[in-house]
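> Sequence and predicted structure are below.
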Amino acid sequence: MPKLPPDDGDLSAGLDERGWSLLPALMDRGECEDLRALYGDETRFRSHVVMAQHGYGRGEYRYFSYPLPPLVERLRRRLYDLLLPTANRWRRALGQEEFPGTADEFWRACAAAGQARATPLLLKYGTGDYNRLHQDLYGEIVFPIQLAFLLSEPEEDFTGGEFVLTEQKPRMQSRPYVVPLRRGDAVAFAVNDRPGRGPGGYHRLKMRHGVGEVRSGERYTLGVILHDAA
């Protein structure tokens, strides 16, 4: 099981300061390989998306169906607990209602709003594939932080394929970030809006994420989104 550290301040500080935070070496090689192997088992998934058919880029991904694989289920629950304090601090700053205290309460709220489909997914990129900048919004309820786990080793399994983020401040040009990931690393990042402090108080900073072009090989990622889909 991935070893999630307690938030010693670095996680929340990174999220507050730039909208993302790197969590190194959360998965070992065996866990990454086990998750990659699931991609070929169609019975695990509720849908298969070929990005080029929708203008999303190139590559493909599959959304897990419920029940989730045990590792993904445990990981998702622990991530909710870990990220909840930051998520609720952001909600308060933006004048929004706080999220429930437990993951089960949160997912019941999603279901009551018509969002009952699983959102964790595996993504597969080959040579020449990429993912356009986007936001993973699936309904009215949006947990503001999600994670991506790199399951392949750069320079060994693939080249290129950098994880990228952009931040849009009001009336300013976008700021880009390139996040350095190795196999087993995760990046926690803002799904959509996050609070930024200005002279007049808090304002909304809009984030988008994507993947640069893979120059060679294959790149696999586990995406862990905490809100369910309509």
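Great, that's in hand. Numbering: from 1, shown residues only.

> Please count neighbours and contacts with C-alpha atoms only from this point.
Fine.

> got the buried residues for whichever helix in the chain runs longest?
In the chain, with assignment by DSSP state H, the single longest helix is helix 70-93. If you call a residue buried by 16 or more other C-alpha atoms under 10 Å, then helix 70-93 has these buried ones: 72, 75-76, 79-80, 82-88, 90-91, 93.

> Does anything pack onto that helix? Which helices or strands?
Counting by 3 or more C-alpha pairs under 8 Å, 6 or more residues apart in numbering; DSSP states H and E, the packing neighbours recorded for helix 70-93 are helix 103-112, strand 193-198.

> what's the angle from that helix to strand 193-198?
Here helix 70-93 points in a direction 40 degrees away from that of strand 193-198 (axes from the mean of the first three to the mean of the last three C-alpha atoms, to 10 degrees).

> dump the residue contacts of the residue nearest to Y177 when sequence neighbours are not counted.
Among residues not flanking Y177 along the chain, L165 sits closest, at 5.0 Å (C-alpha to C-alpha, 6 or more residues apart in numbering). By C-alpha atoms under 8 Å, 6 or more residues apart in numbering, the contact set of L165 is 133, 176-179, 207-210.

> okay, now the one to match up with it:
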Amino acid sequence: MKATGMRTDKPDSVPYDWAEIERSLDAHGNVVLPRVLRPEQCAHLAALYARDDCFRSRIVMARHNFGRGEYKYFAYPLPPLLHRLRHALYPHLAPIANRWNRQLGIDVQYPDELDVFLDHCHRAGQTRPTPLILQYGPGDYNCLHQDLYGEHVFPLQVAMLLSRPGADFEGGEFVMTESASNGQHAEVIPLEQGDAVLFAVNQRPATSKRGGTRKVAMRHGVSVLRSGMRHTVGLIFHDSR
């Protein structure tokens, strides 16, 4: 599902219809935010991947059976654009996350401000930043997974496509699956350069046939890249151990 909204000259303010976004998240566990980043911002972020001074670690997926490709976790301080986006999105997402937890019977409520939540993470030993850039080449893919990292997990996250489908790369679609007691299904979510997909990290509530609440387990990944190079930024709101 795509959310509608007018982009301003400051895309990090993400001026979207948040009531519609909430409805889509409830129904599907994901929603696309169009044109969160401008092309020049995408190019700037993708170019950071070649640098070492911005990052705390590099992961080669094949070494850990995560798939093929690689990614780098940013170090603090984050690039200013990502810092602003992370802080701009979180206040809209915390009320949704709190309602989901109440529906699922989870006794965790998230504070209104990201810095307060990150302080909770850091007090629990989760001090390492989790925003990252992923890089895929021909034949690369990302296995279905969940980005959990520790005791304190924020249940929504964002992936932003930096590359141009059909120009910079072919294949490499963003894929989500959900599993529940009534079955499983997969969804391919089309993205254009600068689009962000907002999605459930782990699980979401859904209405059962009897009118109660059932738990739906979510996973995400990337299909095989057929050609070219694909870069994506992941914004995760909890930090890791």
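Nice, I can see it. Quick caveat: nothing in here was measured; it's all calculated off a predicted structure.

> Give me the TM-score for this pair.
Here the TM-score for the pair of chains, by TM-score structural alignment, normalised by the length of structure 1, is 0.97; 229 aligned residues with a C-alpha RMSD of 1.1 Å.

> ok so, going back, of the buried residues of helix 70-93 of structure 1, just say which sits nearest to D129 of structure 1.
Set against D129 of structure 1, the nearest of the buried residues of helix 70-93 of structure 1 by C-alpha to C-alpha is V72 (25.2 Å).

> any idea what the closest one aligns with in structure 2?
Alignment note: V72 of structure 1 maps to L82 in structure 2; criterion TM-score structural alignment.

> Repeat that for G14 of structure 1.
In structure 2, the residue paired with G14 of structure 1 is S24, using TM-score structural alignment.

> The one helix or strand that match maps to vs structure 1, average distance?
Using DSSP states H and E, S24 of structure 2 sits in helix 18-28. For helix 18-28 of structure 2, the mean deviation from structure 1 after alignment is 1.1 Å (mean C-alpha distance after the TM-score superposition for structure 1).

> other SSEs contacting that helix?
Helix 18-28 of structure 2 packs on strand 30-33, strand 203-207, going by 3+ C-alpha pairs under 8 Å, 6+ apart.

> Determine how far it lies from the middle of the whole chain.
Mean-position distance between helix 18-28 of structure 2 and its chain equals 15 Å (C-alpha atoms, centre = their mean, to the nearest Å).

> Repeat that for stretch 167-178 of structure 1.
Stretch 167-178 of structure 1 has its average C-alpha position 19 Å from the chain's average C-alpha position, going by C-alpha atoms, centre = their mean.

> Any buried residues in that stretch, and which?
If you call a residue buried by 16+ other C-alpha under 10 Å, then stretch 167-178 of structure 1 has these buried ones: 167-168.

> circling back: tell me the one of the contacts of L165 of structure 1 nearest L147 of structure 1?
So of those, ranked by how close each gets to L147 of structure 1 (C-alpha to C-alpha), first place is H209, at 11.1 Å.

> Show me what that closest one aligns to in structure 2.
With TM-score structural alignment as the criterion, H209 of structure 1 matches H220.

> Tell me the helix or strand right after the strand ranked longest in structure 1.
What stands out as the longest strand in structure 1, according to DSSP state E, is strand 201-211. Next helix or strand after strand 201-211 of structure 1 toward the C-terminus (DSSP H and E): strand 214-217.

> Do I have it right that D228 of structure 1 meets W107?
Yes: taking C-alpha atoms under 8 Å as the definition, D228 of structure 1 is a contact partner of W107 at 7.2 Å.

> list residues touching both of the two?
A116.

> The two: which has the busier surroundings?
D228 (25 against 18; other C-alpha atoms under 10 Å).

> Trace that one over to structure 2, please.
So D228 of structure 1 corresponds to D239, using TM-score structural alignment.

> quick one, what contacts its match?
Residues in contact with D239 of structure 2, defined by C-alpha under 8 Å, 6+ apart, are 118, 121-122, 126-130, 149.

> 7 Å - rerun?
Counting by C-alpha atoms under 7 Å, 6 or more residues apart in numbering, D239 of structure 2 makes contact with 118, 121, 126-130.

> okay if I get those residues as a markdown table plus secondary structure and distance to T207 of structure 2?
Compiled in a markdown table, the contacts of D239 of structure 2 are given as follows (DSSP: H, G, I helix; E, B strand; the rest coil; distance: C-alpha to C-alpha, whole Å):
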| residue | secondary structure | distance to T207 of structure 2 |
| --- | --- | --- |
| L118 | helix | 31 |
| C121 | helix | 31 |
| Q126 | coil | 33 |
| T127 | coil | 36 |
| R128 | strand | 36 |
| P129 | coil | 34 |
| T130 | coil | 32 |
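
> for those residues, which one is nearest G228 of structure 2?
T130 (26.0 Å).

> Do I have it right that the closest one meets I236?
Yes: look at T130 of structure 2 against I236 with C-alpha atoms under 7 Å: they come within range, at 5.8 Å.

> which residues are common contacts for those two?
Joint contacts of T130 of structure 2 and I236 (C-alpha under 7 Å, 6+ apart) do not exist.

> ok so, going back, tell me which of the helices and strands packed on helix 70-93 of structure 1 sits most buried.
strand 193-198 (a mean of 18; mean count of other C-alpha atoms under 10 Å).

> Return the residue of structure 2 that is most distant from the centre.
R210 (31.4 Å; C-alpha atoms, centre = their mean).

> quick one: that residue and L25 of structure 2, what's the gap?
The gap separating R210 of structure 2 from L25 of structure 2 is 21 Å, by C-alpha to C-alpha, to the nearest Å.

> likewise V153 of structure 2?
Look at V153 of structure 2 and L25 of structure 2: by C-alpha to C-alpha, they are 18 Å apart.

> Please apply the same query to E173 of structure 2.
In terms of C-alpha to C-alpha, E173 of structure 2 sits 19 Å off from L25 of structure 2.

> go on, F117 of structure 2?
Distance, F117 of structure 2 to L25 of structure 2, by C-alpha to C-alpha: 22 Å.

> What is the neighbour count of the nearest residue to Y76 of structure 2 once chain neighbours are set aside?
Counting by C-alpha to C-alpha, 6+ apart, Y76 of structure 2 lies nearest to P129, which is 6.6 Å off, once chain neighbours are set aside. The tally of other residues near P129 of structure 2 (other C-alpha under 10 Å) stands at 22.
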